[in-house]
Structure formats: structure tokens, C-alpha cells
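Engineer: here is my input, please return the structure:
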Amino acid sequence: MCSPHAMFVMSLKGALSQKTFSRFWCHAQRRFYSANAIKMSAWQVYEYGGLDQLSLSTTARAATIKHPTEMLVKIHAASINPLDIRMMAGYGRNLLNVMRKQRDTLNHGTEFPLTLGRDFSGTVVEVGRRITRFKVGDEVWGAIGAFRPGTHAEYTLTSQSEISKKPSNLTHVEAASVPYVAATTWAALKTVGQLDHTKVHGQRILVLAGSGGIGTFAIQLAKAWGMHVTTTCSSDAAELVASLGADDVIDYTRTQVWSELQHREKFEYILDPLGGEVTDKAAKFLSPWKNSKLITLNFPLLKNSDEMGVVPGLFKSAISAGFATLKGLQSGGSVRWAAFNPNGQALDTVRRLVEQDKIRPVVQKVYPFLEAQSAYKTVNEGHLRGKVVLDLKPA
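Structural biologist: A predicted model of the protein is given here:
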């Protein structure tokens, strides 16, 4: 026999059109989820702008599981990335809002209040019924998609495809510094660059801006795969990047990088987090080997979509990709774009490398959660030496 609740739903569905019922039911579910959501503290912005827009809410509601492949994680630590600063100013809003609408993560038709933050380390507290790889109580690390509410909060919603078990030899603060840069570097070298780590031993890679979050991770990953690593940095970071395994360090404060590179062998791979003129200049140092690749992380799709709208932005980005490919071919290789993409399987591999002491986290500074504004300011000033991390443990 059906319950009174089920009978009510069935009779309501029969009385309304399918479209009207669907709207009513979605609205009712949202009201239910909102009423039962966990209250938490979260750093949020209510409109796009500068660092002064960031404020702490102590009455925010954690996102609730709406799909059987989702899980809720209590966050113990989260890092701040330059992407968070850019998203605070509105970067990617047009395309991301299309994704948020598709994923049903908009609040009353708007992205605000917007919680920033992409990566984290924490403990699983609730799982959807189709979750098979994780259970309540598991310690995990991960980097979530930009369409989701962010990780600079006490809880975050994620899926099992975005996370991995936390390395057993890292604290939560150390672990939180890795997932975003790991997923981004993996997307650049493995997914877009099509690097086969079993066949690159002895090959040469140039990692530009080696002392930042991407650079410090990429150097270690390339060395774990047996590559010869050349990198660029300033004088005060030379010792750091050498300690991470860089074979050849070019100090851009003491010499002209492009002139100096003319005296080196050319490279099978170049990782460029900077873009712009740097990409054009660096492409000249690709090996004439037909499979050499320069991968830049200055991906213009979100920027073009912000300036022109989603469809024109996609069109312009496609044209720009064609020109970039032609420039690369002139240098004997190819020039490609890459961007952050959540990847739990990549984090599985990185976890094993961390536990084998082949990769270590590089943390410049740790801030208590309540001092997030100071942490954002540090990241905004640039010239980082690794990552800046928020510690959510009670003071």
C-alpha cells in the first residue's frame, strides 16, 4: 500500500501537466534541501570585484546531496589559487553560469553568494547511494569543478571522480596544497600534451615560472618520470627549485631567459603557465622532433566568453587555437592550450608518488581560516613560492 506521501505526489502529478509538476517538484525539493542543510561558515562574495568583496558568513548552508554520485566532505584545509582571485573579479562567469544552470547549482537563479576555492583535504561525512570508492570517515583530497560551490568553507560537495584518498604521509594542510596544481599539470602534460610517462625518460622539458604552485609540482612530476628539467625563476627561488629536482635553473633576474635558452638543447615539452608573448617566444625552443609540444595554461575560452558571450567566445577561441597550432608547426612542434580539470584518477597516481617520497608539497604560508582575507592578499600579490593554505582546525 502506498504511503500518504506517495499518494499525495501521485495525485498531484495526475492533476498537473508534466512541465508544471516538474517545476513544482524541483522547487519543493530545493525547499526541503535548504531546510535540512548543514549550517556552516564560508568565505563568500555577493558581487564581483576586488578583495574587499570577500566576507565571512557564519550562516551559510552546505550544499546537499541531490545526485546519487555525490558526497559531502568536511573540510580540514583548503588552498587559495590565483584562479580564485580571478573568479572573484568575475572571470568565467558567463560560461560557468551556463554550467551551473545545467548542474542545478544556482541559488535562486544567481551564482551569489559565491563561495570560492577549488581544492581541499578533508573527511567524508555523507555519501550518495551510487558511491562505491569511498565511505563515511575516509580521509580524502580533491579539486572540484568550478561550477560547484567552493572549498573555502567548512563543507563541500563533490563526486568520486574529483577526489582520491589522501596520502597517508601528509597532514591535511600539506595535502590541501596539491590537488589543484596536480590536476592542472596532469591536464596539460598528460591529457593535452599526450605525454606517455613510460617513454619520456631522458627527454627534456622546460617549466616556465618554476617557483609557483604549478611550477613546483610540475618539476617534481617530470623528475619522477625521469625527465631532464630546465626551469626559470628569480634568485631567491633558485635553491628551492633545485631542491625539487630541477637540473638546470635559469635566473631571470640575472640573465635574459631567451638569450640563455639559445645555448641549450631544445625541448620535447614546454609547460607555460604565463601565456601571451611568453608563449610565442618559448615556442621557438621546441625540438624539431615532430611530437614536441608547448602547452600553455593561458586558456582564452573563459575570457572570450566573458567579453563576447558564450557562443561568440567559443568561436573566437576555436580560431585562436588554429593560429596557435600554426605557430607551433613553424617551430617544429605544436602549441596547445590546457586548463584545470578535476581528475580523481590522476590524484590516485599522485598519491602513490607522494607516499613514495617522489613528490612533496610546497607550502609558502598557512593561515587560520578566519584570516582568509590576509591569505587572499598574499596570493594576489604574486611571486609565490609554492602554495598558500587555509587551516580550518579550531584555534
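Engineer: make it CA atoms for all contacts and neighbour counts henceforth
Structural biologist: Fine.
Engineer: for residue 209, helix, strand, or coil?
Structural biologist: Here residue 209 is coil, with the state taken from DSSP: H, G, I helix; E, B strand; the rest coil.
Engineer: structure for this one too, so we can compare:
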Amino acid sequence: MRAIGTRLYLPATDPECFVDFEMPVPEPAARDLLVRVKAVSVNPVDTKVRAGITNELEMPRVLGWDAAGVVEQVGAEVSLFKPGDEVWYAGSITRPGCNSELHLVDERIVGRKPAALSWEQTAALPLTTITAWEALFDRLAILSERDAGKTVLIIGGAGGVGSIATQLASKVADLKVIATASRDETIQWCLDMGSQQCINHHLDLKQELERIDTPEVDYILCFNDTDQYFATMAEIIRPQGAICSIVGNRQPLNLDLLKSKSATFAWEFMFTRAMYETDDMLRQHALLNEVAELVDEGVIRSTMTRSLGPLSAESLRAAHAEVETGSMIGKLVLSGIDTHNI
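Structural biologist: Presented below is the predicted three-dimensional model:
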């Protein structure tokens, strides 16, 4: 089968950054699905993994952790899916990625594809949806029946995770959402996603919140520079509030800033359950199915904003280059490898 991989970190502008190559079709293990990939998306994790390949590999590494496709074959212990099922998932960072014709993934982290979306619209969602859902409902432990009407600040509202987190927070958790955005187009996007108000993350966040008569917030989702915003987050979080970040710190965080408020700080890493095969790994299957229902009911929409066409070394380079700008709105996607143009 054809796959797109990388042997060594090179800038996304380098023609050798990615290579098209042939590899054997993998055999599904006990709970694996062999999926024919119909569309993929690119996330910051892809560019970070690529940047970490500092010694040249003999076999190219296949990246990609956002896919939608059709089940072709199942492992001996699979019970949730059958050949022909349409699915969506992010996968596991400890296994080869989905930038290939066919891809293996554990059924416990796979969901039923939303019927209302195209392959490309679907591929924009899995990784960011799992991240946002786990951040809101697992790490911050939000319950809509208890916490409805409370306020969440989303730092980085127009990005991939921010876009779906805004929808889930406003339409599922029934929270008041304040998103950060700085350009006219990103402000409008955040409002379209369900944010009630927007503030500028290039300005002092405390002053920005005071400007809209909200000096403190109950929850904060940090989808940008944790080091830059940590001290401010400690100032603006309400006593006994909770903060969740997905962006790793480069320097020690002073957790003592949260002590007097008895405030909680949590990390969210959506690969944790698959990496460690936790007892509750099946929760990702369940949440993807639940979000698929919300999509089909018209509650949640795709965050896809652009398609770069069929997956190839060239289109994947372009996708990585765009993600690395750090200024994307929503998600960009690629359709599956064009097997008729080999």
C-alpha cells in the first residue's frame, strides 16, 4: 500500500520533507480495525513529532492522527465494528499514523462516523473533539445540570481545539463562553462557534475581562502558551475554579499562585488512554459516538475551513507549513491517497 512518511526533520518547504513510499498492508491484531482512509487532517502534534526526528530513519515514519474511513478487516476479538462500517478516530501516537491508504487502529478509540458530514468534514474533528471533550468533562469535571451558566475562558478560541471546545462548552455544557481572538475574522469565527464574547489575547487578559465586566471566570481552557498565560490565569480564576491546559510548559509553573484560591490545574493529553491502555480506554469510543449524534442532530458542526486535495507528499508539506504558522482558523484537511494516480 502507499503511504506518506518522513525520514528526517526538514523544513516543510523542503521538497524532501515527506516521501511517498510503499509498505506492506498491516495485519489487524485482536482488537484492531484495518481502515481504508478516506480523509485526514493535520494537527500541531504532527509538526512536533516531525521536528523530533533528528536522526535519519531507515524506514520513513508515517504521521497523522485524525482520520475518517471504512473498516476493511477486523481482528479476532473485535466486537464494536464490522467490515463496511464508516468510522472516525484520532488513533494512538505510539503507533504508525494514518497518512496511508490503510491504517490499523484499536476499536476502543474509534467511533461511528457522523452521517451528516462528508469524509473531509469528519476528518477535521476527531483529535480536537476528544481533546476538548476530555478537557471539559474529564479534567474540569463539568456537569451541565450543576454548572450551567458558569463562565469559561477559552484561550485560543479560533484554533482547531478552541473551535470545537467552544461548541461543546456552549451547546452541550451550557456554559457562558468567552473566547480569545485578535483579528476580525477570528472574532467572527469564535462567535459563529458559540462564544458569547471575545477578548484580545494580545492585550492584558485581566484588563480585557474587566472591560466586559467579568473580572473572574469559573473555568479556563488554555490552548496556547501556558508559560505566557499561567500567572494571569491564576489571577483571573475564581476561588475553587479550575484550569486545564494542553500546551506543555518550557519552564517550571508556580502552582503556589493557585493555593490561596484552592484552584485546580490539570493537563489534558488525548493520547493518554491509548498510550497506557487505561481501563477506561473505551470512553473515547463512547464520546465519539455521542458527538456523532450531536453532529447529526445539528448541534455540533465541522470545524473544517479548507481542503488541500488528495493526500500526497506535496500536499502534506503544504499542510504542515500552514499549521506551523500558528494562525490557522479551524482545521485543514486532505482527502485520501488518490490510488488512481500512481
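Engineer: whatever residue of the first structure lines up with residue 297 of the second structure and residue 349 of the first structure: what is the separation?
Structural biologist: Residue 297 of the second structure maps onto residue 356 in the first structure, with residues paired by TM-score structural alignment. Counting by Cα to Cα, to the nearest Å, the gap between residue 356 of the first structure and residue 349 of the first structure amounts to 11 Å.
Engineer: run through the strands of the stretch 51-200 of the second structure in chain order.
Structural biologist: For the stretch 51-200 of the second structure, the strands defined by DSSP state E, counting those that start in this stretch cover 67-74, 86-89, 102-106, 110-112, 151-155, 176-180, 197-199.
Engineer: give me the mean distance between the last one and the first structure.
Structural biologist: So the one you mean is strand 197-199 of the second structure. Superposing on the first structure and averaging over aligned pairs (mean Cα distance after the TM-score superposition for the first structure), strand 197-199 of the second structure comes out at 1.0 Å.
Engineer: identify the residue range in the first structure corresponding to that strand.
Structural biologist: Under TM-score structural alignment, the match for strand 197-199 of the second structure in the first structure covers residues 248-250.
Engineer: and the contacts of the matching stretch?
Structural biologist: By Cα atoms under 8 Å, 6 or more residues apart in numbering, the residues outside stretch 248-250 of the first structure that reach it are 229-233, 238, 241-242, 257, 260.
Engineer: now swap in stretch 18-33 of the second structure and tell me
Structural biologist: With Cα under 8 Å, 6+ apart, stretch 18-33 of the second structure has contacts from 1-7, 34, 60, 71-78, 102-108, 312-314, 316-317.
Engineer: one more time with 6 Å, if that's ok
Structural biologist: The contact list for stretch 18-33 of the second structure, computed with Cα atoms under 6 Å, 6 or more residues apart in numbering, reads 1-6, 34, 74-78, 104-107, 313.
Engineer: so which of these belong to helices?
Structural biologist: Counted as lying in helices by DSSP state H, out of those, are residue 313.
Engineer: which of the contacts of stretch 18-33 of the second structure count as buried?
Structural biologist: With burial judged by 16 or more other Cα atoms under 10 Å, the buried subset of the contacts of stretch 18-33 of the second structure is 2-6, 34, 74-75, 78, 104-107, 313.
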